[in-house]
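Trainee: Sequence first, then the predicted structure:
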Amino acid sequence: MMDPKQLFDDTALECSKLITQRYSTSFTLGIKTLCKKLHMPIYGIYGYVRYADEIVDTFHDKDKASLLENFRQDTYKAIDEEISMNPVLHAFQLIVNKYHIERDLIDAFLNSMAMDLDFATYNDSKYKEYIYGSAEVVGLMCLRVFCEGDQGNYEHLKHAACKLGSAFQKVNFLRDLKSDYEDRGRVYFPGVDFNSFDSHVKAEIEADIKQDFDEALIGINQLPKGAMLGVKIAYLYYLKLFYKIKSLSPEIITKKRIRIPNARKFALLVSTYFGYKVGWN
């Protein structure tokens, strides 16, 4: 018979797994190619950041600031008390406490979520602050899990993890340029006017993203073996999405959201898996 506490913990983590599966087919595919012992910790992180993001992006008829502040306080309480009756928070605190994820990473993440409530346009410093908190720190949380307590390896790979998170987020900004502006009134890229988004502006943004991808790849190829394939899947998916966006005109980017069909995501997973097995990096 399973220990009741273990059953409670496992059930909370299964909730975060379900959230990941419902919200992101690409990350679900990537997680499945991680070493099995890493699956639930990464689900626990994704479920938490996904629900925080939902507070600011979805519940337009609610007091989002109060919801987010309550979420913040409940997060810290769960971490300090090592329990929560909210399964998403309970799963997250399990991972935070087991892998010693720093409080300042969580602070930065929640601060970026709060920025979405207050900012419609971003200057350069706010843009960098937002990307660090909304994406780079999530990469660092995952890196804590991947390194499993190896502080030296964590420090060595921090820069690449941040660059990967940055690349992912900037690709998301390009992909969602239309919906962010029309549905939320946001333009994340500093100095960019949605109504005059042209090929010159697009090319400058893409050059910046490509540099992030290049620096991230150096670290991906040095990840612990159990994490490398899953992270590379996510990297290649976003790189493919990036090149698809790069091939399109600014007019198309401002009129539709760009996607990669699930069948192509699966084909990418299979080709990357077999490439990895025969020693391709």
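Mentor: Thanks, I have it. Residues are numbered from 1 along each chain as shown.
Trainee: can we go C-alpha only for contacts and neighbour counts from here?
Mentor: OK.
Trainee: so what's the residue nearest to Tyr130 when sequence neighbours are not counted up against?
Mentor: What sits nearest to Tyr130 in space, not counting adjacent residues and going by Cα to Cα, 6 or more residues apart in numbering, is Ser112, at 5.1 Å. By Cα atoms under 8 Å, 6 or more residues apart in numbering, the contact set of Ser112 is 129-131, 133-134.
Trainee: Which of those fall in strands?
Mentor: Using DSSP state E, no member of the contacts of Ser112 sits in strands.
Trainee: Please indicate which of those are buried?
Mentor: For those, a burial check counting by 16 or more other Cα atoms under 10 Å picks out 129-131, 133-134.
Trainee: and those residues as JSON lines, adding distance to Tyr273?
Mentor: JSON lines is the format used below for the buried ones among the contacts of Ser112 (distance: Cα to Cα, whole Å):
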{"residue": "Glu129", "distance to Tyr273": "35"}
{"residue": "Tyr130", "distance to Tyr273": "33"}
{"residue": "Ile131", "distance to Tyr273": "30"}
{"residue": "Gly133", "distance to Tyr273": "31"}
{"residue": "Ser134", "distance to Tyr273": "29"}
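Trainee: Tell me the one of those residues nearest Ile252?
Mentor: Minimum distance to Ile252 across those is 24.5 Å, recorded for Ile131 (Cα to Cα).
Trainee: Wait, that closest one touches Ala167, no?
Mentor: No - the pair Ile131 and Ala167 fails to qualify as a contact (Cα atoms under 8 Å) at a distance of 9.4 Å.
Trainee: Can you show me the helices along this structure?
Mentor: In the chain, the helices defined using DSSP state H lie at 4-23, 25-32, 36-57, 64-81, 87-99, 103-118, 124-131, 137-147, 151-175, 177-184, 199-220, 225-246, 250-253, 262-277.
Trainee: Put this next to the first one:
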Amino acid sequence: MSLAADTSFTHFTRTAERAANQVIAAYSTSFGLACKLLGRRHRQHVRNIYALVRVADELVDGVTAEAGLSYQEQCDALAHFIEETHRAVKLGYSSDLIIHAFAQTARAARIDHSLIDPFFDSMRTDLGERTNAPGTPLRFDADAHQGYVHGSAEVVGLMCLRVFMRDENIDDGDAASLQHGAGQLGAAFQNINFLRDLADDTTRLGRNYLGTSEHLADGDRMAWVGTIRAQLADANAVIPLLPRDARAAVRSALSLFAALTDRIEQTTVDELYRSRVRVPDAVKAGLAARAVASTWMELHR
């Protein structure tokens, strides 16, 4: 490869990374804040993962429908996105900037089909193309919920873990603990989002991720709060096993979602069906600062 060709590819990749960063800036201030706490060697890779996941999620959460695509055209759009992602991971290139950025990360961190395929399976479920006719509400029993959460969230945590650990040498026991913690953190994040997005999921999207009944009860809400807290505790326990330059960011994200859980506990189901629970920006900043301080003290004991 000539120097000019190498420079062209590098320039294109940097452009793709900037596009991924714009996706995060547009869709998640919380995730963007946590990413800033990552070490430089991890930061862009995690942003690349988030951007691909977000674009896919938007594709099945109404963007294509609002663009006027028919149900079959929406399914075709998702199928094309999936096919292009697999092709890019294999070849190391895509003309789609977001997919190209993700492919660089996937190849660097060995993110393979075992993680990519379950994610896209969950995106297919959101369209209902396997189990429901268009317009039919989606309801998830316990098994369907677990399968969906594994694909939509646990594997994303595992993708990030592969980024963090790509240069590390750890024993099998620690590796298993980290994989469990990463999966639990992803599951906790997703279950929290299901609770805080009850209004949008049920009214606009016609989905009930938390059970087969039409309306969640307050007892159900509290049961999910207990499940989430157990998942967060499992994740928190393995943070010291992460590389030093990943711990503060993970602690910050975990602390934010723990704060969301506290707020959800104090919010009735009827309120959750009307509005989305949020953590004020000033509180987010404080949680991030405490995560940095806690990590610094841990590293300097």
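Mentor: That came in fine, so what should we check first? Quantities reported herein were computed from a predicted structural model and do not represent experimental measurements.
Trainee: TM-score of the superposed pair?
Mentor: After superposition, the two chains reach a TM-score (TM-score structural alignment, normalised by the length of the first structure) of 0.94; 279 aligned residues with a Cα RMSD of 1.8 Å.
Trainee: intersection of neighbour lists for Ile131 and Ala167 of the first structure?
Mentor: With Cα under 8 Å, 6+ apart, Ile131 of the first structure and Ala167 have no common neighbours.
Trainee: Matching the residue nearest to Tyr130 of the first structure against the second structure, which residue comes up?
Mentor: For Ser112 of the first structure, the aligned position in the second structure is Ser122, judged by TM-score structural alignment.
Trainee: again with Ser199 of the first structure
Mentor: Ser199 of the first structure maps onto Asp218 in the second structure, by TM-score structural alignment.
Trainee: Which of the helices of the first structure sits closest to Pro190 of the first structure?
Mentor: Closest to Pro190 of the first structure of these is helix 124-131 (Cα to Cα; 5.5 Å).
Trainee: Identify the residue range in the second structure corresponding to that closest one.
Mentor: Aligned by TM-score structural alignment, helix 124-131 of the first structure falls on residues 142-149 of the second structure.
Trainee: ok, average deviation of the matching stretch from the first structure?
Mentor: Stretch 142-149 of the second structure, aligned to the first structure and superposed, deviates on average by 0.8 Å (mean Cα distance after the TM-score superposition for the first structure).
Trainee: quick one: that stretch to chain centroid distance?
Mentor: Stretch 142-149 of the second structure sits 16 Å away from the centroid of its parent chain (Cα atoms, centre = their mean, to the nearest Å).
Trainee: Just give me the closest of the contacts of Ser112 of the first structure to Glu14 of the first structure.
Mentor: The closest of these to Glu14 of the first structure turns out to be Ser134 (Cα to Cα; 23.7 Å).
Trainee: residues contacting the corresponding residue of the first structure for Leu254 of the second structure?
Mentor: Mapped onto the first structure by TM-score structural alignment, Leu254 of the second structure lines up with Tyr235. With contacts defined as Cα under 8 Å, 6+ apart, Tyr235 of the first structure is in contact with 164, 213.
Trainee: Let's see that with 10 Å instead.
Mentor: 30, 164-165, 167-168, 213, 216-217, 220, 229, 241 (Cα atoms under 10 Å, 6 or more residues apart in numbering).
Trainee: Likewise for Gly149 of the first structure?
Mentor: Gly149 of the first structure sits next to 98-100, 143 when contact means Cα under 10 Å, 6+ apart.
Trainee: now swap in Leu157 of the first structure and tell me
Mentor: 140, 143, 147, 151, 216, 218-220, 222-223.
Trainee: Please list only the buried members of those residues.
Mentor: The neighbour-count criterion (16+ other Cα under 10 Å) marks 140, 143, 147, 216, 219-220, 223 among these as buried.
Trainee: Of these, which pair is most distant in space?
Mentor: Cys147 and Ala216 (16.2 Å).
Trainee: Ile55 of the first structure matches what in the second structure?
Mentor: Alignment note: Ile55 of the first structure maps to Leu59 in the second structure; criterion TM-score structural alignment.
Trainee: That match: how many residues sit nearby?
Mentor: Neighbourhood size, Leu59 of the second structure [other Cα atoms under 10 Å]: 20.
Trainee: Kindly report the same for Arg301 of the second structure.
Mentor: Residues near Arg301 of the second structure, counting by other Cα under 10 Å, number 5.
Trainee: And His100 of the first structure, by the same measure?
Mentor: A total of 15 residues lie near His100 of the first structure under the criterion other Cα under 10 Å.
Trainee: Would you confirm that it contacts Cys142?
Mentor: No - look at His100 of the first structure against Cys142 with Cα atoms under 10 Å: they stay out of range, at 11.4 Å.
Trainee: sorry, back to before: distance of the residue nearest to Tyr130 of the first structure relative to Lys126 of the first structure?
Mentor: Distance from Ser112 of the first structure to Lys126 of the first structure, counting by Cα to Cα, to the nearest Å: 9 Å.
Trainee: and Arg41 of the second structure, how many neighbours does it have?
Mentor: Neighbourhood size, Arg41 of the second structure [other Cα under 10 Å]: 12.
Trainee: Ser125 of the first structure now?
Mentor: Around Ser125 of the first structure there are 9 residues (other Cα under 10 Å).
Trainee: State the distance from it to Gly152 of the first structure.
Mentor: Ser125 of the first structure sits 29 Å away from Gly152 of the first structure, going by Cα to Cα.
Trainee: What sits closest to Gln184 of the second structure if chain neighbours are left out?
Mentor: Counting by Cα to Cα, 6+ apart, Gln184 of the second structure lies nearest to Gln231, which is 5.0 Å off, once chain neighbours are set aside.
Trainee: Cheers, nothing more for now.
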